[in-house]
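S.K.: Have a look; sequence and predicted model below, questions after that.
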Amino acid sequence: MKALKKKDYTLNSVKNAARILRLFSLERPELGVTEISRLLGLNKSTAYHLMTFLTAEGLLEKSPKSRYRLGLAFLRYSGIITTQMEIHRESLPFLERLAEELGESAFIGILEGTNVAYLQKVDVKHPHPLSPVGNRNPVSCTGSGKAILAFQKEEIISGIAERLQPYGPNSITDPERFKKHLKDIRSQGYALCIDEIYEGVSSIGVPVRDYTGEVVAAVSIAGPTERIRSCNIEHAVTTLKQAGLGISAKLGYYG
């Protein structure tokens, strides 16, 4: 019973914190504790404690007049959302050309924790059914996932390498072997996955960079292993790299 009450209290605190953040607008850029407690019908002490917590997390900041405004953390979050929207918008023409030229479904994906999330997809007549837009696949056994992961910080790579799971028959589950594999991907500039997520499914992915030079996404093709193996891998990689550079340029990268 006590655990349930504690859970309800925590949930209410989260809801009230969200309600506080939603009060801020262009018309109301700064608010005081008394004002917020009145607008939301909260006890003044409760409002103060929630705003102190939000300030400590960078979601609010205190002005010299002891009023509150949205914190700089939102700039970082808005940058993430803007980049994702740009990737989704700018990648479509490149994916269409890839699908037409290579004859396989083409994707653009981003890293989300231990998964790759697909923002955009262009199918061919024989579509790849396993990765609809919005779907997530393990980053460790997909061409797009490894093309992103290979360029991340060492602590991110190590965190994923220590939690590898077997999916397809060729999944790499040894941490040291996986790290060496990512090093090779970083050197060659592309990732080829044969039967790593499912038997009979393969993919090729290359990195996409933003204006800072950071790898923020990957463009890839995926399809039945038989077709991927029989295609001209070198030509597919070259075509994918051209698309990756093209999308990167649209995101402001000119390296």
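M.R.: Perfect, I can see it now.
S.K.: CA only for contacts and neighbour counts going forward, please
M.R.: OK.
S.K.: now the strands: where do they sit in this protein?
M.R.: Here the chain has its strands, by DSSP state E, at 60-62, 68-70, 105-112, 115-122, 136-138, 191-194, 201-209, 215-224.
S.K.: contacting residues around stretch 218-234?
M.R.: Stretch 218-234 is touched from outside by 95, 98-99, 104-110, 127-128, 143-145, 147-148, 194-195, 200-208, 240, 243-244, with contacts defined as C-alpha atoms under 8 Å, 6 or more residues apart in numbering.
S.K.: For it, what is the distance to the chain centroid?
M.R.: If you compare the mean C-alpha spot of stretch 218-234 with that of the full chain, they lie 23 Å apart, counting by C-alpha atoms, centre = their mean, to the nearest Å.
S.K.: Show me what counts as buried in that stretch.
M.R.: Using 16 or more other C-alpha atoms under 10 Å as the test for burial, stretch 218-234 gives Ala218, Val219, Ser220, Ile221, Ala222, Gly223, Pro224, Thr225, Ile228.
S.K.: Comparison target below:
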Amino acid sequence: MNNTLIKGLGVIELLAHSERPLGLSEIAAELGLAKSNVHRLLQALTELRYVIRAGDGSGYSASIKLWELGSAVLSRLDLRRHAEIWMDQLMHASGESVHLSVLDRGEVVYVHKIDSPNPVRAYTQIGGRALAHCVATGKAMLAFLPEATLQRMAAALVPSTPHSIVEPARFLREMEKIRKQGYAVNRGEWRETVSGIAAPITDCHGHVIAAVGLSGPAERFRPGRLKPFADMVQEAAAEITASLGGGSHDALALATRSMADLRRR
């Protein structure tokens, strides 16, 4: 791999996830690079408009160009287009917010969402991330990874709340349960007051490529409502899977399987 490219992407990712501008020294320390190296990378990225420098000289930030690129990708993502009608129906049937997620290593990325009309609802944003083992959509996808991958993950889980499932044996039992029942439940594992339920979406080869789920205040996800919600998300996942057919979403499936391959190495 091209080391300069890798370092440049590292700078972009660091700035994209930072809530404030970062100085050259901070970037160098965070990435473990020499200041002179970071300075050259920042110059190139600024010229290409991926990075901007704060007017007061306080540091560097990711530019809106990243948003433009991300929006361009999302607008052409077949998965999102095919899922939207079923997500909308799921939101109206349940009254809760609906999320469409894909797996990126140990995190989920929210590629689409439809907010609940309820004034009190779960907050997420498109492009946002969460620990996969702590949210329903993430657990719905993780459960279908190879057993060896799950074994390695189980040894390095970190909690987000006291309810997060991080004990290896318990996590592996949870994955087995999800595979058997076909859906996953989050009981305050990412945010203590938020619960969720989700089901996996598969491609024409049966590979899990995404998940669709509901989330909302924990008090609205009482035990008596979980089975009806589970039926709803499983039906939506089945409809999205059927609507995908065998088209360009295969590229996403390939990318997802490639990530799993990397984790197995």
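M.R.: Nice, thanks for sending it over. All of these numbers come straight from a predicted model, not from anything done at the bench.
S.K.: Please state their TM-score.
M.R.: Once superposed, the chains reach a TM-score of 0.65 (TM-score structural alignment, normalised by the length of structure 1), with 179 aligned residues with a C-alpha RMSD of 2.3 Å.
S.K.: coming back round to it: mind putting the strands of structure 1 in TSV, distance to Leu4 of structure 1 included?
M.R.: Below are the strands of structure 1 laid out as TSV (distance: least, C-alpha to C-alpha, whole Å):
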stretch	distance to Leu4 of structure 1
strand 60-62	29
strand 68-70	32
strand 105-112	31
strand 115-122	32
strand 136-138	32
strand 191-194	46
strand 201-209	45
strand 215-224	40
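S.K.: Those strands: which one's closest to Glu155 of structure 1?
M.R.: Of all these, strand 105-112 sits nearest to Glu155 of structure 1, with 14.6 Å by C-alpha to C-alpha.
S.K.: tell me, the closest one lands on which residues of structure 2?
M.R.: Here strand 105-112 of structure 1 aligns to structure 2 at residues 97-104, judged by TM-score structural alignment.
S.K.: Where do the helices of the stretch 101-250 of structure 2 begin and end?
M.R.: Secondary structure of the stretch 101-250 of structure 2 (DSSP state H, counting those that start in this stretch): helices at 136-142, 147-154, 168-181, 223-244, 250-264.
S.K.: Please work out the angle formed by the directions of the fourth one and helix 168-181.
M.R.: Here the directions of helix 223-244 of structure 2 and helix 168-181 differ by 60 degrees (axes from the mean of the first three to the mean of the last three C-alpha atoms, to 10 degrees).
S.K.: mean offset of helix 223-244 of structure 2 relative to structure 1 (after superposition)
M.R.: Its matched residues in structure 1 lie on average 1.4 Å from helix 223-244 of structure 2 after superposition (mean C-alpha distance after the TM-score superposition for structure 1).
S.K.: you'd agree Ala130 of structure 2 is up against Val109?
M.R.: Yes: using C-alpha atoms under 8 Å, Ala130 of structure 2 is in contact with Val109, at 7.0 Å.
S.K.: Same list, the helices of the stretch 101-250 of structure 2, but as a markdown table with distance to Lys7 of structure 2 please.
M.R.: Below are the helices of the stretch 101-250 of structure 2 laid out as a markdown table (distance: least, C-alpha to C-alpha, whole Å):
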| stretch | distance to Lys7 of structure 2 |
| --- | --- |
| helix 136-142 | 28 |
| helix 147-154 | 26 |
| helix 168-181 | 34 |
| helix 223-244 | 36 |
| helix 250-264 | 19 |
